[in-house]
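J.: sequence unknown, structure follows:
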């Protein structure tokens, strides 16, 4: 396996673009080479097989979607953070679409499903812990429900955006936060 980290990253970014544009069936090592503009066979020097490439794409999507630390300054506000998530999703649309393709591919590949379950489970736990440690409103179950609701909003925004046109997304986010993470625990 080759060890040039810049080349590996470029190949993974090319793979994300191919996966988002062509779907799982279109993701081949040769297609990744073509997208990256490198000689045929380059990707096979970095990824032993397609399953290895898929797992590496999963981890690269995380690297590309992590919030900019500059966005996390000041007192945390759940609505603001979810708005920033939506903005990142729209800016990095191909990364999110590739992530959805990985989820679908995981239904057919048990090894990818196991990796995705570990990966997403760790992400969810880290997000819940961060939310609670930051002193934001809500409890563990509310944060998980908010995660699931936001995931649904993201999927619809990516795949059928016209469905959401009658509903201002900012208002939907505000309502999700208000109903799922009430300020007063008695609510």
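T.: Thanks, I have the structure now. All values reported here derive from a predicted model rather than from experimental measurement.
J.: okay, CA-based contacts and neighbour counts for the rest of this
T.: Noted.
J.: Stretch 39-57 spans what distance, first to last residue?
T.: Taking Cα to Cα, to the nearest Å, the first and last residues of stretch 39-57 lie 20 Å apart.
J.: in that stretch, what's buried?
T.: When burial is assessed from 16 or more other Cα atoms under 10 Å, stretch 39-57 yields the following buried residues: 42, 43, 44, 46, 47, 53, 54, 55, 56, 57.
J.: Specify the local secondary structure of residue 3.
T.: Applying DSSP: H, G, I helix; E, B strand; the rest coil to residue 3 yields a three-state assignment of coil.
J.: before we go on, here's another structure to hold up against the first:
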């Protein structure tokens, strides 16, 4: 395997683009090479097979969607209440909106995981680790609510984000941030 981290990252980002725009069936090494504007055969020098490429794509999507400390650190100086939880949820929605392609690729990965047991196991571990980290963050930060609150909030936000990215006209009568505020008020107890 070739060891050029910048090229591997470029190929992985190209794979995310292909996955988001063409779906899992369109994700081929040839399509990744074309999207990255690299010679045919380049992707096969960096990834052993399609499963290896999908694993790298999953890791990269989570990196791209990770919180920015420059945003979260100032927020965490706020009182530990629903207002802060809503601000953190709006930040998640804003990051997903900015990297719509990355999140759509993640949705495609989730669908592909229904057909690929190894991918399903890997993606389940990754998402479980991420959810557990979010629960630990919430509890350690002394935000209102418990483990069940965070889990319920996770599933509500997941549904909202899917609707926002796939059927944006469904929220035409209200803003995304207003809907998030309503979700937080409904799910998160007062501190």
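T.: Received it, and whenever you're ready, just let me know what you need. Remember, predicted model here, so these are calculated numbers, not experimental data.
J.: Give me the TM-score for these two chains.
T.: Put the two chains on top of each other and the TM-score (TM-score structural alignment, normalised by the length of the first structure) is 0.96; 184 aligned residues with a Cα RMSD of 0.9 Å.
J.: quick one: which of the buried residues of stretch 39-57 of the first structure sit in helices?
T.: Counting by DSSP state H, the members of the buried residues of stretch 39-57 of the first structure that fall within helices are 42, 43, 44, 46, 53, 54, 55, 56, 57.
J.: Same list (these) but as JSON lines, adding distance to residue 82 of the first structure.
T.: Written out in JSON lines, the entries for those read as follows (distance: Cα to Cα, whole Å):
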{"residue": "42", "distance to residue 82 of the first structure": "38"}
{"residue": "43", "distance to residue 82 of the first structure": "35"}
{"residue": "44", "distance to residue 82 of the first structure": "38"}
{"residue": "46", "distance to residue 82 of the first structure": "35"}
{"residue": "53", "distance to residue 82 of the first structure": "30"}
{"residue": "54", "distance to residue 82 of the first structure": "27"}
{"residue": "55", "distance to residue 82 of the first structure": "27"}
{"residue": "56", "distance to residue 82 of the first structure": "26"}
{"residue": "57", "distance to residue 82 of the first structure": "24"}
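J.: And the furthest pair within those?
T.: 42 and 55 (17.9 Å; Cα to Cα).
J.: now the helices for the second structure?
T.: Listed in chain order, the helices of the second structure (DSSP H) span residues 5-22, 29-35, 42-46, 50-64, 69-75, 82-98, 100-113, 117-140, 147-166, 176-187.
J.: circling back: which pair of the buried residues of stretch 39-57 of the first structure spans the longest distance?
T.: Greatest spatial distance in the buried residues of stretch 39-57 of the first structure: 42 and 55, 17.9 Å, computed using Cα to Cα.
J.: quick one: residue 119 of the second structure and residue 145 of the second structure, what's the gap?
T.: Separation of residue 119 of the second structure from residue 145 of the second structure (Cα to Cα): 32 Å.
J.: number of nearby residues for the equivalent of residue 134 of the second structure over in the first structure?
T.: With TM-score structural alignment as the criterion, the equivalent of residue 134 of the second structure in the first structure is residue 127. By the measure other Cα atoms under 10 Å, the count of residues near residue 127 of the first structure is 15.
J.: next one: residue 173 of the first structure
T.: Residue 173 of the first structure has 20 neighbouring residues, counting by other Cα under 10 Å.
J.: Now for the closest residue to it other than its chain neighbours: which residues touch it?
T.: Nearest-residue entry for residue 173 of the first structure: residue 79, 6.6 Å, with adjacent residues in sequence omitted and distances by Cα to Cα, 6 or more residues apart in numbering. For residue 79 of the first structure, the residues meeting the contact criterion (Cα atoms under 8 Å, 6 or more residues apart in numbering) are 173, 174, 177.
J.: Dump those into a markdown table; add distance to residue 106 of the first structure as well.
T.: Written out in a markdown table, the entries for the contacts of residue 79 of the first structure read as follows (distance: Cα to Cα, whole Å):
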| residue | distance to residue 106 of the first structure |
| --- | --- |
| 173 | 29 |
| 174 | 32 |
| 177 | 30 |
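J.: If I align to the second structure, which of those are still contacts?
T.: Contacts from these that recur in the second structure, judged by both residues aligned by TM-score structural alignment, their matches' Cα atoms under 8 Å, are 173, 174, 177.
J.: which residue in the second structure lines up with the last one?
T.: Using TM-score structural alignment as the criterion, residue 177 of the first structure maps onto residue 184 of the second structure.
J.: need the contact list for its match.
T.: The neighbourhood of residue 184 of the second structure, defined by Cα under 8 Å, 6+ apart, consists of 82, 85, 86, 153.
J.: and the gap between the residue nearest to the last one when sequence neighbours are not counted and residue 142 of the second structure?
T.: In space, residue 153 of the second structure comes closest to residue 187 once its chain neighbours are excluded; the distance is 6.6 Å by Cα to Cα, 6+ apart. Residue 187 of the second structure sits 16 Å away from residue 142 of the second structure, going by Cα to Cα.
J.: What of residue 10 of the second structure?
T.: Distance of residue 10 of the second structure to residue 142 of the second structure, computed by Cα to Cα: 39 Å.
J.: Between those two, which is the more surrounded one?
T.: For residue 10 of the second structure and residue 142, the more surrounded residue by other Cα under 10 Å is residue 10, and the numbers stand at 18 against 14.
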